[in-house]
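# Got a predicted structure plus its sequence, pasted below:
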Amino acid sequence: MKTQFILSTMMALSLSACTAVGPDFTPPTMDMPAAFTAGGGSSFQSPELQMWWRELKDPLLNDLVAQGLANNLTIQSSLARIRKSEAQLRATGINAQTTGNLTSSVNRAGADNLPTTTNDTSILSGTFVIDLFGDIKRGQEQAAANLEASGFNLGDARAAVTQSIVMHYVSARFAQEAAALTRKTVASREQTLSLVRAKRRAGTASEFEIVQAEADLFTAKADLHGYLSNFESAVFAMTTVLDADPAPILLKMQRGASQPNPRGASSLGKPADLLRNIPSVRVAESTYAAAVAGLGVQEAKLLPSLTLSGSLTVSDPHSWSFGPAFSLPVFNRPALKANRDAQIAAVEEAALNWRAAVRAAVGEVETQSNSLVRSNRQIALLRSAVGSSETALTLNKANFEAGRSSLIELLDAERTTSARRLALAAEVQSATIEWANLQVALGRGWKIAQ
């Protein structure tokens, strides 16, 4: 009996040293261009820790981003998923190999003309699964990869939240700037209307010209209300991301500030940096690793399994049992093969998703960097156009007062100047959002919790 026990145990332990079935995961690689089309430089040092939004030098924006990273519900959900993945990982390995229970019972029995008896019984039973072909090992690898993916999902959520807060903030400041410019337009058109009315009283202007000037003034006032509404909408959208009461933030934002406008060019690093710096790419890689480990799990299920079971009964009399059990899937083998084949397809899909994530990351940097370059060129040209338009408007007003030009010429000059001012403000908004998108696309700032 003892000899059989020792042999069985030695056989189980030797078999447990077998190599895990299924492929081992190797981090994927991909041919990458040497540089971005807009140029590039040396690799970033820890870009995930760089608080890029602080480069806009706006204390209120910094506070809002910190608040969003602390309170945003998507980030909170990502943290909950990490805790879930951590718990799932703890359930693997030795914890997945071992099961057992302790059961205790007390029975009292008796009958007529017989004494009452008490029977106390305690049974301790347990089962240990021998990881013959790496089912347990691959399951642990799969859980670890899923936990890693959850961590990078959190980074992705932080990047998205920061990007969203900055976008809404920039949009709100543009709406304020547009409202301020429109107020200047309203004042200019009120002045024009006064001039036309004075000319009408002098008999040198028609009623039609008064109506025309009034229409332009009412249009500008209507535009003003539109920009004020856009400002409030942007603030409310931002407070939704912050999971905050909108009233105090709206009050702070109404105090006004200049449009955020980053200065200087952004260093792009190298395309190969994106493989490590972009959380969405890292999520795809971890998901790929989990799929590869899952294939090993499915492969192992097609092979024999071995368990060691034992029990100890404390009663009268005491008893115990111990021994191995061998199991081979037979009737469920077609279903297990189907599961294995489905997992092979899942591995292929995960590999393609990783390549797609890399391509998307490179494409996003290319798109945002080139858009930013063009926006900065447009801003320079629009600044010149605004300066020329304002000079032309001043000359037109002087000519109109002196009777050397028509109202139509003056109104056209006002419309042109107003449109170019708004176009400049809109292009500054676009450039700032493109700059922010570029920072996220480069993998900056996603590891900052608060």
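Ah, there it is. Numbering: from 1, shown residues only.
# CA only for contacts and neighbour counts going forward, please
Will do.
# Strands of the stretch 251-400 of the chain, start to end?
Applying DSSP state E, counting those that start in this stretch to the stretch 251-400 of the chain gives strands spanning 305-314, 319-327.
# could you dump those strands to JSON lines with distance to residue 28 and mean neighbour count?
Converted to JSON lines, the strands of the stretch 251-400 of the chain look like this (distance: least, Cα to Cα, whole Å; neighbours: other Cα atoms under 10 Å):
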{"stretch": "strand 305-314", "distance to residue 28": "32", "mean neighbour count": "17"}
{"stretch": "strand 319-327", "distance to residue 28": "36", "mean neighbour count": "12"}
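# Can you lay out the ones you listed as TSV showing distance to residue 424?
Formatted as TSV, these follow (distance: least, Cα to Cα, whole Å):
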stretch	distance to residue 424
strand 305-314	71
strand 319-327	75
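# how about those, which one is nearest residue 398?
Smallest distance to residue 398 across the strands of the stretch 251-400 of the chain (Cα to Cα): 96.7 Å, for strand 305-314.
# and that closest one with strand 319-327, angle?
With axes from the mean of the first three to the mean of the last three Cα atoms, to 10 degrees applied, the angle from strand 305-314 to strand 319-327 works out at 170 degrees.
# helices or strands up against strand 305-314?
With contacts defined as 3 or more Cα pairs under 8 Å, 6 or more residues apart in numbering; DSSP states H and E, the packing partners of strand 305-314 are strand 114-130, strand 319-327.
# nearest to residue 241, of those?
Of those, nearest to residue 241 by Cα to Cα is strand 114-130, at 47.7 Å.
# And for that closest one, what's in contact with it?
The contact list for strand 114-130, computed with Cα atoms under 8 Å, 6 or more residues apart in numbering, reads 12-13, 15-16, 97-110, 305-315.
# Got another one to weigh against that:
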Amino acid sequence: MKKNLKLTALSCSFIILNACSQTQLDLSSSMEIPASFSQQQAGQSQQNIQQWWQNWQDPQLNRLIEQGLAHNLDLALAKGRLTEAQAQSRMANAELGANVGVSGTAGIGYSDINTGIINPASSRSHALLGGLTASWEPDLFGQKRSDSDAAQAVALSYQQQVYATQLLITAQIAESYFNIYAIEQQQSVLKQQINALQQLQRYLTGRFQAGQINAYERQEVAKQISAAQAQQATLQAQRDTQQRQLAILTGQSLQQFRLTTQGNPLVHLPAIPTGQMPAEVLARRPDLSANAQQVQAYAAKLASAKADLLPRFDLQFLGQGGRIDVNNDLSYLSGIGSFLSLGIQFPLFTNGRIQANIDASDARLQQALIQYDKTLLTALAEVENAYQQQYALRQQNQQLNQALQQAQQQSKEAKRLFQYGDQTFNNTISAQLSVLNYQQQLIQSQLETAKSLVGLYKALGGGWQEKGINNSVNDEAK
């Protein structure tokens, strides 16, 4: 008999310890994390990854991003969702404690009896009652703690989503800013192209009137002028669109926001950040951290679902007291009473509901783990792609610069030959148009290089900051 009691006690202890175990998972991904990025060139660069926009040393860009981090509406929505999740986390944590309430009642009564047979009688009464109620459900098997851990992990996930929103907003502001500079440069080059084509048109008109060429050549130039003028209107619309996008991103009025360009941030790009380690990048990326917290939340929810198989206990206490006074010959009435109860609930037959909930919770956890691995692989690939693209674009810029210099030299030579009568004017204009065409290509390449560099900073997890974010969930976790 004693042996059976010991076995029962050991079994109960094992169940309790197993149910009360921590719900935190060791996120050791099955994916292999490389020691370094294969597309990253060797070297160590001292760059500000977290606030990468400062590397451009452009006060206007810095100001726009600061305004975006302060007033962007998408960021305000993300912060609102974080505040809600933090409140739900505090509410779940409050379920671990007892609930205590008090009640009180005060009353006064008056009666006046006159039957006409006996002497009239009147009386007054006073009543004062008070009570205390308390209830507590001991978290013996850790279900409430699991629910609290799940809510806390969800709140931490929303906090990381706020950081991810910051990262996205800073990148979008920089991209729109660079787009405006590129469009204005393209407008300038296009204006020069139209002027050159109009010069060629006047030259060909003179030759046509002299009977030296046919109408086809003159019409071909007129067609090119019309196409260029149509592109001019399109570029202005694109510039206005990017300016409105900047106003939205920075939370400013569309009608009042105006951007005045100065300098050229596309020409003087910061150096490519090197010396970045994959483990450091993964720890910095808020999207991966958000997925990690989602895994922890689903792990805690699974533990809570398993706790439904175990009994639940509750303690209830009720205490009341009061006094009643009546202004007659009777003395006052008073009394105090209390009641204490212990309850237990144990699931005997649930038609498989509890096990189905456990299976569903486990499936959600497995999905979250798979999503975590997918996000991890995607993050590594994004960094490799961004590095490779950045190096390729910078090489393309160098080659386009060389081609532009060669075209400019040919244009000078064509002008010299025309002055000496060794070449026709249309060849001179064609050489000039070739220069302008290479300038357009270089502007587009410089724009793609700047945006690619922003993409690299984003892939490295830069562009977010804890400043201005409520960290109350972290404080509770500590």
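Nice, thanks for sending it over. Just so we're clear, the structure is a prediction, and the values are computed from it rather than from any experiment.
# Out of the strands of the stretch 251-400 of the first structure, which gets nearest to residue 375 of the first structure?
strand 305-314 (64.4 Å).
# which stretch of helix or strand covers residue 205 of the first structure?
Using DSSP states H and E, no element contains residue 205 of the first structure; it sits outside every helix and strand.
# if I look at the closest residue to it other than its chain neighbours, how far off is residue 399 of the first structure?
Excluding the flanking residues, the one nearest residue 205 of the first structure by Cα to Cα, 6 or more residues apart in numbering is residue 199, at 5.2 Å. According to Cα to Cα, to the nearest Å, residue 199 of the first structure stands 13 Å off from residue 399 of the first structure.
# And residue 313 of the first structure, by the same measure?
Taking Cα to Cα as the measure, residue 313 of the first structure falls 111 Å from residue 399 of the first structure.
# cool, residue 391 of the first structure as well?
For residue 391 of the first structure, the distance to residue 399 of the first structure - Cα to Cα - is 12 Å.
# out of the two, which sits in the busier spot?
A count of neighbours by other Cα atoms under 10 Å puts residue 399 above the other of residue 391 of the first structure and residue 399, at 16 against 13.
# leaving aside the residues next to it on the chain, what's closest to that one?
Spatial nearest neighbour of residue 399 of the first structure, excluding adjacent residues (Cα to Cα, 6+ apart): residue 405 at 5.4 Å.
# What is the corresponding segment of the second structure for stretch 285-299 of the first structure?
Structural correspondence for stretch 285-299 of the first structure: residues 292-306 of the second structure, per TM-score structural alignment.
# oh, I was asking about stretch 235-244 of the first structure
By TM-score structural alignment, stretch 235-244 of the first structure lines up with residues 243-252 in the second structure.
# Helix or strand for the counterpart of residue 219 of the first structure in the second structure, just tell me which one.
In the second structure, the residue matched to residue 219 of the first structure (TM-score structural alignment) is residue 227. Secondary structure assigned from DSSP H and E places residue 227 of the second structure in helix 215-249.
# And residue 349 of the first structure, how far from residue 24 of the first structure?
Distance from residue 349 of the first structure to residue 24 of the first structure, by Cα to Cα: 17 Å.
# before we move on, the earlier item: and the match of residue 219 of the first structure, how close does it get to residue 194 of the second structure?
In terms of Cα to Cα, residue 227 of the second structure sits 10 Å off from residue 194 of the second structure.
# neighbour-wise, which of those two wins?
More neighbours surround residue 194 than the other of residue 227 of the second structure and residue 194, with 19 against 12 (other Cα under 10 Å).
# which residues touch that one?
Here residue 194 of the second structure is in contact with 225, 228, 229 (criterion: Cα under 8 Å, 6+ apart).
# and with 6 Å instead?
Under the criterion of Cα atoms under 6 Å, 6 or more residues apart in numbering, residue 194 of the second structure has no neighbours.
# Now do the same for it: its match in the first structure.
Using TM-score structural alignment, the equivalent of residue 194 of the second structure in the first structure is residue 186.
# From residue 206 of the first structure, how far off is its match?
Taking Cα to Cα, one finds residue 186 of the first structure at 22 Å from residue 206 of the first structure.
# go on, residue 11 of the first structure?
From residue 11 of the first structure to residue 206 of the first structure the distance is 110 Å (Cα to Cα).
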